[in-house]
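S.K.: Just to be clear, the model below is a prediction. Sequence and coordinates:
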Amino acid sequence: MAGTKRNNGNFWPLAHKFLGSYLPNVRNLSQNTIDAYKQSLKDFIDYLEKQKGIKRKNIPIEAFNRNTVQEYMAYLNTQRKLAPKTCGLRLTAIKSFLKYCSDEDLLFEARFHEVYSINGMKSVKKPVKYLPENAMSTLLKMPKNGTDKERRNRMLLIFLYDTAVRVQELTNMELRDLHLNRTSPFITVRNGKGNKLRNIPLMAKTVNHLKHYIAEFHPGRTPDSNRPLFYSTRDNLPHKLTTDAIRIILSKYVDMARELCPDIPEKVGCHTIRKTRAMDLYRNGIPLPFIMELLGHESEATTKTFYAFATVDMLHDAIAKSNPEIANDKPQWKKQEILSRLYSFD
């Protein structure tokens, strides 16, 4: 194959420069985003090797053609049963890599343009899952004050709900990110998604809880300390809680709360708490642009799509208030039933 030798020699150097230099230094993307791109490219190379018989040390430019990438997308969807969103992330990574390659080497130009025109998979919009008010209240009451670990975990749940931060943002939170003595107290998220910085206001009750927590768990520390806000102690040193540790903590109290409140679903993650906080604000009339800022969404369209389905419950509540004599009757439909009818052709 003409030109194969040069092509094979260029692929891996370009891939390493793309991940190791271009994405972090030129695009200034977060490590999480870079890791996602890396995993996507690795997955595609694995596909080429296992499904197409192409040795990874001899990746030709021709492997990045429209038909192969489309077959890869179909493979992810039909064989591996990955969600459309995940398939879309894989495709985005391939397109971004090919765009970089085309800028560095004209041999990639044609491949980039033919792959760039591939459309991503359409996904079905699902209703946002969030906890009812009584369920969230029950969950926050589960950690008791008997031990220092329980007090830490109670503060963690309160903080997670009030700020609606992502779990990775929670693990990265440091003392210097708290501004509790301001007229309007707030926290600063320094390492948000895409390395974005944002400020999040705090409720007065949360500020009070935090001051007591800091007095116990960070005695004598200055406000500008880079000490992790939530930590475990090993070898007499504080180590920030990992995302897995936080998920385990949350799961423990979710299981406890479910015994008192059956409305709590089986699967409740940190993102559920984030959605619940945002939904509570939305239902209380907070404008979407403010919720967008709180969540760290770049596009208002993302927030609108995220919470569009909330209007089903809100509409029912409004009708119930305006027609009490009708609303008091036992409903003849179930929530899932009406959603199925509203969002299908059946």
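M.R.: Arrived safely, thanks for sending.

S.K.: make it CA atoms for all contacts and neighbour counts henceforth
M.R.: Will do.

S.K.: mind checking how far Ile246 is from Leu260?
M.R.: Separation of Ile246 from Leu260 (C-alpha to C-alpha, to the nearest Å): 22 Å.

S.K.: ugh, wrong one, I meant Lys240
M.R.: For Lys240, the distance to Leu260 equals 31 Å [C-alpha to C-alpha].

S.K.: more crowded one of the two?
M.R.: Neighbours per residue, other C-alpha atoms under 10 Å: of Lys240 and Leu260, the larger number sits with Lys240, 19 against 12.

S.K.: ok, and the closest non-adjacent residue to that one?
M.R.: Among residues not flanking Lys240 along the chain, Tyr231 sits closest, at 4.2 Å (C-alpha to C-alpha, 6 or more residues apart in numbering).

S.K.: Got another one to weigh against that:
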Amino acid sequence: MNPMDEYLATLTSPRTAERYRAALSEFADWYTQTTGASVDWNLLTTVEVKDYTAYLQTVRRLSPASVNLRLAAIRSFLRHLGRTLKVKGPKQVTPPVKALSARELGRLFAAAEGSTRDTAILNLMARASSRLNDIQTTEYSEWR
């Protein structure tokens, strides 16, 4: 059994093993196409992995989450081989939660009609959200 298969067999989640296998194979293919040689995982450098990261971001235009998954697979496999490689992936930015429009809020209240408990909870949440938005927009600069 080759080292990659041995490593993948140690993973407890079949889904993770499948994704890591695909990520490691994809990296090996990229490495071969880029350098003309097959990848030697024991000699892999930080620069080569950074080049791969740049390729994923600029040429393939993958999301930060997709790039980070591939980097996690490489780091984890190298750790299994007794190596550490410090390559940071792109920062993942979570978009802010979009507030409900008046129409959406009205439809939510209409759906809860007949249940005083649900209506009370929705009222509380809507008022707290409204108050929070007022605080964030008017007083945020005072808190800094």
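M.R.: Now that the structure is in, tell me what you want to look at. Owing to the predicted nature of the structure, the values given are computational and were not obtained by experimental measurement.

S.K.: TM-score for the pair, please.
M.R.: For this chain pair, the superposition-based TM-score is 0.66 by TM-score structural alignment, normalised by the length of structure 2; 120 aligned residues with a C-alpha RMSD of 3.5 Å.

S.K.: Could you give me the buried positions within the helix or strand hosting His209 of structure 1?
M.R.: Assigned by DSSP states H and E, His209 of structure 1 belongs to helix 204-217. Neighbour counts over helix 204-217 of structure 1 (16 or more other C-alpha atoms under 10 Å) mark 206-207, 210, 213-214 as buried.

S.K.: How about stretch 6-18 of structure 2?
M.R.: For stretch 6-18 of structure 2, the neighbour count (16+ other C-alpha under 10 Å) marks 7-8, 17 as buried.

S.K.: try stretch 73-92 of structure 2
M.R.: Of the residues in stretch 73-92 of structure 2, 73-78, 80, 87, 89 count as buried by neighbour count, 16+ other C-alpha under 10 Å.

S.K.: Straight-line length of it, end to end?
M.R.: End-to-end for stretch 73-92 of structure 2, by C-alpha to C-alpha: 17 Å.

S.K.: How about residues contacting it?
M.R.: Here stretch 73-92 of structure 2 makes contact (C-alpha atoms under 8 Å, 6 or more residues apart in numbering) with 4, 7, 20, 23-24, 41-42, 45-46, 49-50, 53, 64-65, 67-68, 71.

S.K.: can you do 6 Å?
M.R.: Contact with stretch 73-92 of structure 2 is made by 20, 64, 68, as judged by C-alpha atoms under 6 Å, 6 or more residues apart in numbering.

S.K.: wait, which of the residues you listed is closest to Pro95 of structure 2?
M.R.: Nearest to Pro95 of structure 2 among these, counting by C-alpha to C-alpha, is Pro64 at 13.1 Å.

S.K.: For the residue mapped onto the closest one from structure 1, the count of nearby residues, please.
M.R.: In structure 1, the residue paired with Pro64 of structure 2 is Pro84, using TM-score structural alignment. Look at Pro84 of structure 1: counted by other C-alpha under 10 Å, it has 17 neighbours.

S.K.: And the strands in the stretch 201-346 of structure 1?
M.R.: Along the stretch 201-346 of structure 1, counting by DSSP state E, counting those that start in this stretch, strands occupy 231-234, 237-240.

S.K.: Over which residues of structure 2 does the last one lie when aligned?
M.R.: Counting by TM-score structural alignment, strand 237-240 of structure 1 falls onto no part of structure 2.

S.K.: which strands and helices sit next to that strand?
M.R.: Contacts defined by 3 or more C-alpha pairs under 6 Å, 6 or more residues apart in numbering; DSSP states H and E place strand 237-240 of structure 1 against strand 231-234.

S.K.: which other helices and strands contact the strand it packs on?
M.R.: Going by 3+ C-alpha pairs under 6 Å, 6+ apart, strand 231-234 of structure 1 lies up against strand 237-240.

S.K.: my read is Tyr161 of structure 1 is in a helix, agree?
M.R.: Yes. Residue state for Tyr161 of structure 1 (DSSP: H, G, I helix; E, B strand; the rest coil) corresponds to a helix.

S.K.: Tell me how many other residues surround Val47 of structure 2.
M.R.: Other residues near Val47 of structure 2 come to 10 when the count uses other C-alpha under 10 Å.

S.K.: which SSE is it in?
M.R.: Val47 of structure 2 belongs to helix 46-58 when elements are defined using DSSP H and E.

S.K.: Report the mean deviation for that helix after fitting onto structure 1.
M.R.: Compared with structure 1 after fitting, helix 46-58 of structure 2 deviates on average by 0.6 Å (mean C-alpha distance after the TM-score superposition for structure 1).

S.K.: What are the buried residues along that helix?
M.R.: By 16+ other C-alpha under 10 Å, the buried positions in helix 46-58 of structure 2 come out as 49-50, 52-54, 56-57.

S.K.: tilt between the helix or strand following that helix and helix 46-58?
M.R.: Later in the chain than helix 46-58 of structure 2, the nearest helix or strand by DSSP H and E is helix 64-80. In terms of direction (axes from the mean of the first three to the mean of the last three C-alpha atoms, to 10 degrees), helix 64-80 of structure 2 departs from helix 46-58 by 160 degrees.

S.K.: from memory the residue nearest to Lys240 of structure 1 sits against His239, does it?
M.R.: Yes. Using C-alpha atoms under 6 Å, Tyr231 of structure 1 is in contact with His239, at 5.2 Å.

S.K.: rewinding a little: which two of the buried residues of stretch 73-92 of structure 2 have the greatest separation?
M.R.: Using C-alpha to C-alpha, the two most remote members of the buried residues of stretch 73-92 of structure 2 are His80 and Gly89, lying 19.6 Å apart.

S.K.: Specify which member of the contacts of stretch 73-92 of structure 2 is nearest to Arg131 of structure 2.
M.R.: When the contacts of stretch 73-92 of structure 2 are compared for distance to Arg131 of structure 2 (C-alpha to C-alpha), Pro64 wins out at 33.3 Å.

S.K.: Let me see the contact set for that closest one.
M.R.: Applying C-alpha under 6 Å, 6+ apart, the residues near Pro64 of structure 2 are 90, 92.
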